[in-house]
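Participant: With the sequence up front, the predicted model follows.
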Amino acid sequence: MNVKTLPLVLLFSLNTLVASNISSTIEKSSHKFCKNTLLNDESQKEVDFCMETKTKYPKVSSTNKTLEKHLRQAIEKELKAQNSPKSHVLKEIKEGNVGSAMGHESSLSLKVLSATDKTFTLEGSFYAYLGGAHGMGNTIFINYDTKTGKEITLEDVFVPNYKKKLKEIVEKEYRIQSHIKEDDNLQDKLDWFDNKFVLAEAIGFGEDGLHLAYNAYEIKSYAAGTTNIIVPYALLKSIIKPNGYLAPLAKAQKLSEGKVQHSFSDALSSMNLSAERISGSKLKLILQVSKDPYNYRMKANKGSISLSFPQLSSKSEVLSKSSQNIDKLMLYPKGHKIYNLSQKKNIVSEYLLVEGEVTKWTDEKERKIELILNMPENIDSLKVRYRMTVKNEKQFFNTPYKGTQGQQGFQNYDVEIR
């Protein structure tokens, strides 16, 4: 993995793991290095040029000692691959890149995406501000052989000549998750640079399927952030090597369980919506949202998380509701007054809305809304629109940046649960 251009600031966290008992303790540190120098412009002004780093990472342990050893080595490898704050500052000064007094900062969030006796995958989310109009984010996946600790490639897990079939499967699933037709133009409907579908450069092995992350400028503009796709392994059975690296993950996931997942992220937040039919007409929805203040410096301190259902109208269709780290969770049925951003006034709702308010959003805690819905008999698939909106004293910031405009005038992710 080539990330040597990014200075060191590390934010590590562990995710749920498969087939291996892993625990961790969190280590934290913060470093800042400054050096007095002259601006590289006509003013030749004397400034203190600084680089600030923040570190949060797990010390992992596991009952599988081979896995534990190679996990620790992989994490240590990523730590050593980064530049220190001091070396970054000295390098920038030497190369004459100090164009303003504004300091540099960066972050790396690394988590264990999955771990089995055969493979483990690390997911890294990078962000760096090195001057200019905005910072730059990037997501990578690194897949390892648990027994040897060596990196593995897609050629190691899929059958020969897999690429064409993989591309077809991923594109079909992406169009379904994005709620567009098979022949819809990607450029017109989803703001791709062109209408040619391509596989992401970053591909990892998750518990819930194959993860693909399209970074900024890969298929869309910077403002669109990162585009994520999760493809269930059940759809990839024809190209997965039998008894190969992915066998434990593919075996653990059954498409017949009726569980689907949609994940999106951008510079402001990451959002994950999972849906599972639990019995008969009952459907469980879980929306998880996180906001990373290191990656977005707009100083927002309050906000809301919203799910709306164009096919539903009554409160009675929500059998139960619960939330985590949300101050107030409300249901607005069809006909209730709700605020519309574009009209800047209250309007009458056209369909069911569930909204969670956060009155003090200044931390990195995950927010969650969990609902159990009663699906009407005449609905074969459920349409769900969801978003996250935070605000400071002057303005709103919304995720997604561009999506489907909902009844409140905000942009929404628009998915269909089949």
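Facilitator: Nice, I can see it. Treat the numbers as computed from the prediction; the structure is a model and nothing was measured. Numbers count the residues shown, from 1 in each chain.

Participant: C-alpha from now on. contacts and neighbour counts both.
Facilitator: Fine.

Participant: wouldn't residue 368 be in contact with residue 286 here?
Facilitator: Yes: Residue 368 lies in contact with residue 286 (C-alpha atoms under 8 Å); the separation is 7.0 Å.

Participant: right, and the helix or strand after the longest helix along the chain?
Facilitator: Counting residues, the longest helix found in the chain (DSSP state H) is helix 65-81. The C-terminal neighbour of helix 65-81 among helices and strands, as given by DSSP states H and E, is helix 85-94.

Participant: hold the first one in mind and look at this next one:
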Amino acid sequence: MKGEILVNTSILPVGIKSRHIVEPRIDIYFPQITGLSNRTIEKNLNERIETQVYRMIRKQGYLENPQTEITGGFDLKNNQQNILSLTNSHYSYSGGAHGLTMVRSLTMDVESGKVYALKDLFKKGAKYQERINHLIREQIKSRDMDLLNEFKGIHPNQYFYVADKSLVIYFQLYELQAYVYGLTYFPISVYALEDIIDEQGPLGKMIY
């Protein structure tokens, strides 16, 4: 049709709806993907998100301690180029001076259905851990961070998410710093990793 504008819908943000868990001592919102053309991928990714949420609830002692109350929500960190990266954040309180916040994340390709581990973001054989460790140590020094525990390096199952043109490495409460500082985050520009990232992966899609 003359004058028709063609849009590549594959690069548009994926649809997200909020689900709400309301049970005794639980009030949690978490995301669910909607509108994918491949319903099997949509179902599998949504199950992965929901499984993470319920694992967090169990890990926070809800089943063991009748005093534990949990509230939670989510944040979409990246939703473009078929890459969805999100965090689920829960706050649990079981009495005492303060509660505890737990954050978990998922980074996924909504076209292929792949859920990424940190190693999957980089070229095969790339020494990504060494590079990231070096960049984190530089930030610790430049930000003059007060550490509770020495930074000994990231691990293969390191928590991370993708936010625009950054890879964000993060640590839970007390892993590196005292409670007053909250969780510890290290945003790393994709351009500092450009030579070792997988061009077809989430970080590559943020550049190319």
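Facilitator: Nice, thanks for sending it over. Since this is a predicted model, take the numbers as computed values, not measurements.

Participant: quick one: TM-score?
Facilitator: Put the two chains on top of each other and the TM-score (TM-score structural alignment, normalised by the length of structure 2) is 0.72; 192 aligned residues with a C-alpha RMSD of 3.3 Å.

Participant: Tell me which other helices or strands the longest helix of structure 1 touches.
Facilitator: strand 46-62 (3 or more C-alpha pairs under 8 Å, 6 or more residues apart in numbering; DSSP states H and E).

Participant: Would you pull up how far the strand it packs on lies from the middle of the chain?
Facilitator: Relative to the mean C-alpha coordinate of its chain, strand 46-62 of structure 1 is positioned 21 Å out (C-alpha atoms, centre = their mean, to the nearest Å).

Participant: hmm, back to that, and the angle for the longest helix of structure 1 with strand 46-62?
Facilitator: Angle of helix 65-81 of structure 1 versus strand 46-62, following axes from the mean of the first three to the mean of the last three C-alpha atoms, to 10 degrees, is 170 degrees.

Participant: Which positions within helix 65-81 of structure 1 qualify as buried?
Facilitator: Of the residues in helix 65-81 of structure 1, those buried under the neighbour-count criterion (16 or more other C-alpha atoms under 10 Å) are 67-71, 74-75, 78-79, 81.

Participant: In contact with the corresponding residue of structure 1 for residue 192 of structure 2, which residues are there?
Facilitator: When the two structures are superposed using TM-score structural alignment, residue 192 of structure 2 falls opposite residue 235 in structure 1. Contacts here follow C-alpha atoms under 8 Å, 6 or more residues apart in numbering; on that basis residue 235 of structure 1 touches residue 169.

Participant: Residue 235 of structure 1 should be in a helix, yeah?
Facilitator: Yes: secondary structure of residue 235 of structure 1 (DSSP: H, G, I helix; E, B strand; the rest coil): part of a helix.

Participant: Show me the residue at the heart of structure 2, geometrically.
Facilitator: Residue closest to the mean C-alpha point of structure 2, counted by C-alpha atoms, centre = their mean, is residue 105 at 2.7 Å.

Participant: roughly how far apart are the aligned residue in structure 1 for that one and residue 203 of structure 1?
Facilitator: Residue correspondence, TM-score structural alignment: residue 105 of structure 2 in this structure matches residue 141 in structure 1. Applying C-alpha to C-alpha, to the nearest Å, the value for residue 141 of structure 1 to residue 203 of structure 1 is 6 Å.

Participant: What of residue 222 of structure 1?
Facilitator: Here the criterion is C-alpha to C-alpha. By it, residue 222 of structure 1 lies 20 Å from residue 203 of structure 1.

Participant: So which of those two has more stuff around it?
Facilitator: When neighbours are counted by other C-alpha atoms under 10 Å, residue 203 comes out ahead of the other of residue 222 of structure 1 and residue 203, with 24 against 16.

Participant: Grab the nearest non-local neighbour of the more buried one.
Facilitator: On the basis of C-alpha to C-alpha, 6 or more residues apart in numbering, the spatially nearest residue to residue 203 of structure 1 that is not a chain neighbour turns out to be residue 212, at 4.6 Å.

Participant: Helix or strand: which one has the one you found?
Facilitator: According to DSSP H and E, residue 212 of structure 1 maps onto strand 209-214.

Participant: whereabouts in structure 2 does that strand align?
Facilitator: So in structure 2, the equivalent range for strand 209-214 of structure 1 is 166-171, judged by TM-score structural alignment.

Participant: Mean deviation, the matching stretch versus structure 1?
Facilitator: Compared with structure 1 after the fit, stretch 166-171 of structure 2 shows a mean deviation of 1.2 Å (mean C-alpha distance after the TM-score superposition for structure 1).

Participant: For that stretch, give me every contacting residue.
Facilitator: When contacts are taken as C-alpha under 8 Å, 6+ apart, the neighbours of stretch 166-171 of structure 2 outside the stretch itself are 158-162, 183-190, 203.

Participant: tell me which of the buried residues of helix 65-81 of structure 1 is nearest to residue 53 of structure 1?
Facilitator: Sorting the buried residues of helix 65-81 of structure 1 by distance to residue 53 of structure 1 puts residue 79 at the head of the list, at 12.5 Å, by C-alpha to C-alpha.

Participant: that older thread, show me the contacts for the residue nearest to the centre of structure 2.
Facilitator: Here residue 105 of structure 2 is in contact with 85-88, 159-161 (criterion: C-alpha under 8 Å, 6+ apart).

Participant: hmm, try it at 7 Å
Facilitator: Shown in contact with residue 105 of structure 2 (C-alpha atoms under 7 Å, 6 or more residues apart in numbering): 86-88, 159-161.
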